[in-house]
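Sequence and predicted structure are below.
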Amino acid sequence: MIRAYSIADVRAAEDEVRAALDEGELMQRAALGLGQVAWARLTEGDRVVVLAGSGDNGGDALYAAAHLAEAGTNVVAVLVGSRTHEAGLRTAEAEGVIALEWRGGEPSDEVTTALSEADLVIDGIVGIGATPGLSEHLVGLNELIAADAYLLAVDLPSGLDPAGLVSAPSLFADETVTFSLLKPCHLLPAGELACGQLTVVDIGVPEPDSPAVVRYEAADVDRRWPVPTAYDDKYSRGVLGLVTGSETYPGAAVLGAVAAVTVGVGMLRYVGPGNATDLVLAAAPEVVPGPGRVQAWALGSGWDGRGGAPGLVDEIFESDLPVLLDAGALELIDEPRSGPTLLTPHAGELSRLAERLGCSQKSGVEAAQQVADLLDATVLLKGAVTVIVPPRSSGRPVITQADGSPWLATAGSGDVLAGIVGALLAGGLPVDEAAAAGVLVHGTTARDVGAGGPVRSVDVAHRCGETVRRLLQA
């Protein structure tokens, strides 16, 4: 499992280690690690530009510049902050680094030339103490850097919100080097895509007790997947009730049903209109039509109105069973249920839900958190980086997954995901674990099926069992 920690916890952990070391030792560890990563990205004759800001990240970058210059690299340091880490600058200049100033206004010809001719640029402008966005004179910096230059960010690309919540103008890195601990911006949607490849350099800072954000890996799915034993039967393995599809959109029912049976649900009961039921049984004859005893429900995909069972929906909402609410079913919830609840909106659905509930935030992770808290539910916000947000009262971390590809943004994708996650809820997994494992299997299957190209949702539904088998055998 990949773990990221709140900025406050990172600072506290660093301060505790720093207090036990000689002054400047922690920075020297970071600078050496940064310099080693930068050196590994260089070829003979490459030119390096270091962008050095006012704080510790500027010091890290300047000391790294000194290491690179000492090894024979051509290095220019561009000082862009209101202040400069003086000890770092002296060390860099002593090794032959050329220092240029650009503290405001338009850059000099020397600065623009250095940036346009750079092979590698080290972004040490700001770090985890910064506010989102770039200083006014740096807003156009991305355009000044050579298109083929390799941009290496120190801790985070400058301009990102360290907490990963606010989208703001920033640099876009090919690689981000961070030290010992990941920060929320490395895993959350507002920052991850700008970070590029993520490299963690160990500088001896231990992990705090509780992560703020986590990400599941294959081994985490392997440990959690409900694998049957010789003592199980179809009922003990988990029965999922699926109330999806409509006369207008019967395909949603087929996609969710096929996905659920393919990943190994013990039994699937389907409740929906006649044409959808016929199509579901044709695609998956093992499905049992009609209501009955279940361990979890998934409803809402492909609804027009309340689907084919309006009376049953009221009974489901009032039950204590785990319930997944997708698409049309999201319009029905306005207060907490007594049972575990998972909401699976895309961005537009989340915005409408947050508006209806009177949330102050209408989009992104902050809106998902407010909805989760108000409804005492877990919110799975679908996207290129999918975010799973439990209510704060649970004490559980936010989970993010980025396992798929942009080709997964296609009709029916959410219907398949609902079937996979619903099967895991029926198998007894806690809501957030079922959501994370389901998203990983869904995205991994789509990536494998598409092989870098278009993906059909029905193919993901039919192939997700292969992904599960591979994960369990790894």
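Arrived safely.

C-alpha only now, for contacts and for neighbours.
Will do.

any idea where the helices of the stretch 301-450 of the chain begin and end?
310-318, 347-357, 364-375, 413-426, 431-450 (DSSP state H, counting those that start in this stretch).

And the last one, how far out from the chain middle?
Read that as helix 431-450. Relative to its parent chain, helix 431-450 has a centroid offset of 13 Å by C-alpha atoms, centre = their mean, to the nearest Å.

Below is structure B, check it against A:
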Amino acid sequence: MRWAHSVEQVRSAEQDLMARLPEGALMQRAAAGLATAVAELLGAMYGARVLLLVGGGDNGGDALYAGARLVRRGAVVEAVLLSEHAHTDGLAAFRGAGGRVVDRADAHRPDVVVDGIVGIGGRPGLRPEAEQVLAGLAGVPVVAVDLPSGVDADTGRLDGPHVRADLTVTFGTHKTAHLVDPAALACGVVHLVDLGLELPAPGVEALQAEDVAALLPRPGPFDHKYTRGVVGVHAGSAAYPGAAVLATSAAVSGLAGMVRYAGSAADAVRARHPEVVVSDGRVQAWVVGSGGDADAEQALAAALADGVPVVVDADALVHLEQHPGRRRGLVLTPHAGELARMLDADRAEVEADQLGWARRAAAAYDEVVLLKGRHTLVAHPDGRVRVTTSGVPWLAVAGAGDVLAGLVGSLLAAGLEPYDAASVGSWLHGAAAALAADGGPLQASAVADAIPATVRRLLA
């Protein structure tokens, strides 16, 4: 599991650890990890030029101590001080090792910039002086210390100018902004340096392959198609029959025992998947709304009346308010525009604060909400959130959401709780897209077809 903690949690854990360590030991651990990461990025160290941008916080001290280590390894390291309160001991160590403090106009164009301007406790945004320095370094790879300066650590928001890093070296644990967009995009690749912190339960987490493997439902020796779960799919319409094909394609991937289809696209579904049963009967979960058009309202009402968990997607989302009664075990799967309509907000507001709005939606509807995006968020009504980081940009293609809905529905039918079904389904969806794309473009149907191979790799 990859955990993300708040600034307050991190500060508290650091203070507890510092009380047990010699003075300065924790900063030296961080600086050693930072220096190693910069050296690995550079490759050849001797004669490489490194420029430190140093603010007045502890991450400026981390940068200075790391700079001293890089000097001793043969790099030419210069520092621009962007605060009158640079870390005193770090600055002495840097100068003592042979590092050079320069004005920005005197700095040589470096091979890499180390951003130590503002730490995780800083306010979002950058001062004009820092903006100007960064503007003159366009095109140079940037390594951020703990978090790109100007980014909000606890929300994932980008409020004002900020650093865009190629690599972020963080310490002790991930912070929310490392996982949640739009801030996560500004972090580049994130490298974690373990400091040995004792941390409380996180508010945000990201499943890793081993976590997904542990949660996956697997058939036992005496299972049959009914005990493994039957998923009902009421998707597609006269206008969008392909949505029914895509949703059932994911549902028949083998994670549940059987798929029933109800809807107006039965002929298209049977032509692609003869194993799908087109008849009435009991199901353990429903998938409704994908490409549903005018059929979505009736499909949602029937699924809710069935008393089983339901994936509510696309066109069915707009009809939820008409059914305020029985609410238990739903997974709502909006994209940013749909969630904005659900909460009477602007899409731009949702995209700017994805974590905040996902939590608001989960609390307002008292159901699990899966907010689709580059880093999909799965929010529980109690405030917990899981982030999916397994996808690829090529997954932004028509029909991908239909596949995701069918996949999550099959996991619900197989017995996973809604929070687990949504987060496992989202992870598998992204991993299947990465496998199918193989570095290039793909279609939604290829994502569905890649699910069994993705599961096999996971279980191997």
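Cool, got the structure. Values in this document were obtained by computation on a predicted structure and should not be read as measured data.

In contact with the corresponding residue of structure 2 for residue 323 of structure 1, which residues?
Alignment note (TM-score structural alignment): residue 323 of structure 1 maps to residue 310 of structure 2. The neighbours of residue 310 of structure 2, taking C-alpha atoms under 8 Å, 6 or more residues apart in numbering as the test, are 285-288, 303-304, 329-331, 409.

Look up how far residue 184 of structure 1 lies from the residue most central in space within structure 1.
The centre of structure 1 sits closest to residue 400, judged by C-alpha atoms, centre = their mean, with a distance of 3.5 Å. Per C-alpha to C-alpha, to the nearest Å, residue 400 of structure 1 is found 10 Å from residue 184 of structure 1.

Could you pull out the residues contacting both of those two?
residue 213.

one step back: so how far is residue 387 of structure 1 from the residue nearest to the centre of structure 1?
Separation of residue 400 of structure 1 from residue 387 of structure 1 (C-alpha to C-alpha): 4 Å.

can you check residue 203 of structure 1 too?
For residue 203 of structure 1 relative to residue 387 of structure 1 (C-alpha to C-alpha), the value is 29 Å.

Which of the two has more residues huddled nearby?
It is residue 387, of residue 203 of structure 1 and residue 387, that has more neighbours when counted by other C-alpha atoms under 10 Å, with 28 against 21.

which position in structure 2 aligns with that one?
Using TM-score structural alignment, residue 387 of structure 1 pairs with residue 377 in structure 2.

mind listing what the closest residue in space to its match that isn't next to it in sequence touches?
Counting by C-alpha to C-alpha, 6 or more residues apart in numbering, residue 387 is the residue found nearest to residue 377 of structure 2 once chain neighbours are left out, at 4.7 Å. By C-alpha under 8 Å, 6+ apart, the contact set of residue 387 of structure 2 is 179-180, 204-207, 375-378, 423.

Over to residue 59 of structure 1?
Counting by C-alpha under 8 Å, 6+ apart, residue 59 of structure 1 touches 27, 31, 52-53, 84-85, 87-89, 124.

Would you mind putting those residues into JSON lines with secondary structure alongside?
Formatted as JSON lines, the contacts of residue 59 of structure 1 follow (DSSP: H, G, I helix; E, B strand; the rest coil):
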{"residue": "27", "secondary structure": "helix"}
{"residue": "31", "secondary structure": "helix"}
{"residue": "52", "secondary structure": "strand"}
{"residue": "53", "secondary structure": "coil"}
{"residue": "84", "secondary structure": "coil"}
{"residue": "85", "secondary structure": "coil"}
{"residue": "87", "secondary structure": "helix"}
{"residue": "88", "secondary structure": "helix"}
{"residue": "89", "secondary structure": "helix"}
{"residue": "124", "secondary structure": "strand"}
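
which of those are buried?
Burial by neighbour count, 16 or more other C-alpha atoms under 10 Å: within the contacts of residue 59 of structure 1 this picks out 27, 31, 52-53, 84-85, 88-89, 124.
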